[in-house]
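A.B. asks: model this:
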Amino acid sequence: MTRARYYQALLAGAVIATVLLFLLAQVIRSHNRNGFAIFHGDLPPIPEFEPSDKPELHEPTINEPESEIQQTSTSNSVPSETPSKQWDDSWNDKNFWPNISKSAQTPASVSTGWTLPTNHISHTAVEKYVRSILDFENDSPPGFERVSCPSKIGSRYSLLRAQAAGSGQVQYFFALSLRQSTGIISRLMSSIIEAMRFLGPEHCAISIVEGRSDDGTYEILAALKMHVEAMGAQFFLTTSSIKPKAEGEDRIKRLSELRNKALEPLKVSAATGPINELAGMFSPDALIIFINDVGLCPEDILELVFQHVNQDAHMTCAFDWILDGTLFHDVWVSRSLVGNTFFEIPHDGSWSYSQDLFFDDPDGRRRFDEFQPFQVYSCWGGMAVLDAAPFAEGVVSFRSSKPGECLMGEPMLLAKDLYRRGRGKILAVPAVNLAYSDNEAVGTKDVRGYVHDHINVSKSKLDQEEIVSWQRAPPAMVKCLPTFDNPSWVEPT
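C.D. replies: As a prediction, the model looks like this:
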């Protein structure tokens, strides 16, 4: 008799647990924010390892920015697997673009549409990464520690959403080139997707060039692509065999090729021809939001776009930092409005003056200290907003130096070409501060502050002191710096 009651109790408990799980699933499924679905449920099907594969766990390689400067920080992330075979070369230089003629489906009903090119990462690890990306508000998803971001977006940025509403076109085009990025991908992609949700996914597109990673970066992006498309945004995913740092390569030329490849959908949309599914996709005043492999928050993205639009700029940049926000990173490609590097680099190539930014540009220094935007000759800073039309029309593109031209980085050459075409409204925004790992981003936010620490994100208009008085002409001369110990001065255009 006692045993019968025991089994009856077990059965009743199982029934109650089943009902509770069902109700919980319905709550999660119906949950939404800003009117758009957040997919925390089952992932789309992802090919599993072959049964014979027995990968060993290890920490994925921490991504470093494409720079001569070596990073020393680390980042916590979900363990990946030791590669059991090399990248399949048949996946080189592939385009996985959305099928524009078909309506987006929810991830639960989407077929795979792709297969793993390698055994670099398991289904379980991919699932953890994607879940962390979609779970924006959680600063510490299981297995992840990432920079904390504000859970609410200020009303300051509502105008950006309103400007695109009803157009039926893409207004905001996110572009990235990523390789070995699992160390930063969780917060990076989570913040981008959250910004897209706010702006309206139907008015956003994202284009990523992935560069033969062996840490699972491609596999995570391929799984994430289906969720982004189910939101209503367009996701262009491309692989590339270009290796900018390979021996004998022209690094700037190769980096330029990767950036241009990320912008290829813009060029295709502007091309004339009998069949062009991308024709008319992008608004005539669409904006490019080019983002490096950085830790950032949605407010960083939105503030940079807000400044670009309201200042009527042609190029708008953030500030990127290393060593916990104490050392400005992109000094090689950045020049002030007097044509000099953001801090002085003497002939011995030392960085002993790195803390004295804008020492010979008093107005720039004042505005930098007050976290107000100001005009510069060139910049990048880990993220840049650009007018899309000149790129779509082929008026400008990323490039390397021509014969006889000073050796410069591709962002500086872009600024030079923009000035030549009367598009020299180039803006640096010191309220937006980024770093190249989550640990570094935490330190940078502690030292440099968040956007909302310096900006009233409830005010939808620029304060009078924020407004930049544009200088039409470039500086008389610009510092040429092929190497840090070999400076000279050249004409700006």
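A.B. asks: all contacts plus neighbour counts: C-alpha atoms, from now on.
C.D. replies: Noted.
A.B. asks: Provide a list of residues in contact with residue 223.
C.D. replies: 43-44, 46, 126, 130 (CA atoms under 8 Å, 6 or more residues apart in numbering).
A.B. asks: can you pull out the strands in the stretch 151-300 of the chain?
C.D. replies: 170-178, 204-210, 234-239, 282-291 (DSSP state E, counting those that start in this stretch).
A.B. asks: and for comparison, fold this next one:
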Amino acid sequence: MTVSSAHRARKSFWLSIIGASCFTLFFYLYQPRAVTLTLGDLASIPLEDHVRTRSNTTSLLLQLLSQVYGGKEPHRLSCDSVQGNARLEDKYGYLRKQNLNILLGGNTFNTEALLPTQLWAIAELMTFLHSKTIQFGASIHESGSTDKTATLLNQVLIPLFHHIGMDPSEIFVTTNPVGPDWKKIPDDRVPILADLRNLVISHLKNAEVHYDLLLFFNDVYFCVSDLLELLHQHVQQRADITCAMDYHSAAQFYDTWVARDIGGNMLWKAYSYDHKPFQFHAPSRDRYEQRLPIQMYSCWNGMLIFDAKPFIDDVIFRDGNKTRGECRESEASRICKGGRIASSSTLMTVDFWKVNRGRIQMLPAVAVAYNEDVYEGRRKINAPQKTVVGNETIQWQQAPENVQCIGYHDNVYEWWSTDYKKDYLKK
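C.D. replies: Next up is the predicted model:
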């Protein structure tokens, strides 16, 4: 063999070795195989590769939950899945065509028992609505929990958001080992709640995304069908605030402090043992018995959707202003009622009315609860109590002339109050 032919033979040999090695490496890298993603892996995946199928999302959620619970799957509420659900698809599939930026918001404390249920419903909502025209962000805040609430937020919720494709800059989730001292000054319950909820809505002002809706949830059990119905009715009714109904027993409504019918009254007489709401407003009671949407003066009820614009402009959660004679109610009532009565929730409602955002509705068909057994019990009896003959579409009315004030002073709720405020909508 000549030198030249020997050289060519050696060259051919090494090229064959290199070729075989490259093929082996290619086959190894690209053959289908199971991959276990760590939290660090999830955070580093490019955003354009984040969107997964629904089955992959639920598989990942189970994996993340199992990691927190030592390889065991934690208990969660039994809910209908969106996957392969023709009923949900037929009713809610159109929502994917809406142009919506939705902020998921909430304050949480020692909610480990219900978080697996909430996380499952949120994951299903986001994957069901996935489209080019819908974007989600999150502003969820925990403080002072002594259970696994903070761990579930950090090691399950945040990675889940990354996996589904939420923009990392829109994930505003915080945990704090130190929570508010609720016992130090019991009368400060309303301003403390207002501060906590203002932390949630602060992201609406600071975010690069212009949000259309805020979906706010408390420590309640809910399924994805509840979330979809809430969003569906908010869109169809062109509402400004859409509330669920929350229960502390299967037959008894919970959030009586905030809720006022469109006549400005509580839903029950003080100390009434009648479990049927809307004792002062017969048209609302009729719609309740048919499980049709009902216009309210104010509501909160554990889970609700807000139009985001009033918060972006100037509405905040706040305490009542004593010098202006505002009723000291829930911070939520104040937002709905327009700033003149008093609960960060009640006052929030007031402030919505004051900026001409009084399309506030409550959905008897969406029943949530603070206890799993209560949720299950209510689900069994929440069908319409009479034949549905009414029009589902609300005929919106103006604000009532007077609104009943149930104040809160010295850690006491003034349920006996007959105080009605007339000038509550003055600016």
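A.B. asks: which one among the contacts of residue 223 of the first structure gets closest to residue 314 of the first structure?
C.D. replies: Among those, residue 130 lies closest to residue 314 of the first structure (CA to CA), at 34.1 Å.
A.B. asks: what about the closest one, which helix or strand?
C.D. replies: helix 123-134 (DSSP states H and E).
A.B. asks: Show me what that helix is packed up against.
C.D. replies: Contact here means 3 or more CA pairs under 8 Å, 6 or more residues apart in numbering; DSSP states H and E; on that basis helix 123-134 of the first structure packs against helix 185-199, helix 217-231.
A.B. asks: Could I get the full set of helices for the second structure?
C.D. replies: 3-30, 39-44, 54-68, 86-92, 115-128, 149-152, 158-164, 189-206, 224-236, 282-289, 309-313, 333-337, 347-354, 372-381 (DSSP state H).
A.B. asks: Highest mean neighbour count out of these?
C.D. replies: Ranked by mean neighbour count under mean count of other CA atoms under 10 Å, those are led by helix 333-337, which reaches a mean of 35.
A.B. asks: Can you tell me what sits against that helix?
C.D. replies: So helix 333-337 of the second structure is contacted by 258-259, 297-300, 315-320, 340-354, 358, 424-425 (CA under 8 Å, 6+ apart).
A.B. asks: what do you get for stretch 350-359 of the first structure?
C.D. replies: 326-328, 336, 341-345, 364-365, 484-485.
A.B. asks: follow-up on the earlier one: out of the helices and strands packed on helix 123-134 of the first structure, which comes closest to residue 285 of the first structure?
C.D. replies: So among these, helix 185-199 is nearest, using CA to CA, at 15.2 Å.
A.B. asks: mean deviation of that closest one from the second structure?
C.D. replies: With mean CA distance after the TM-score superposition for the first structure, helix 185-199 of the first structure departs from the second structure by a mean of 1.0 Å once superposed.
A.B. asks: how distant is that helix from the center of its chain?
C.D. replies: The chain centroid and the centroid of helix 185-199 of the first structure are separated by 9 Å, computed with CA atoms, centre = their mean, to the nearest Å.
A.B. asks: same check, this time on stretch 247-259 of the first structure
C.D. replies: 20 Å.
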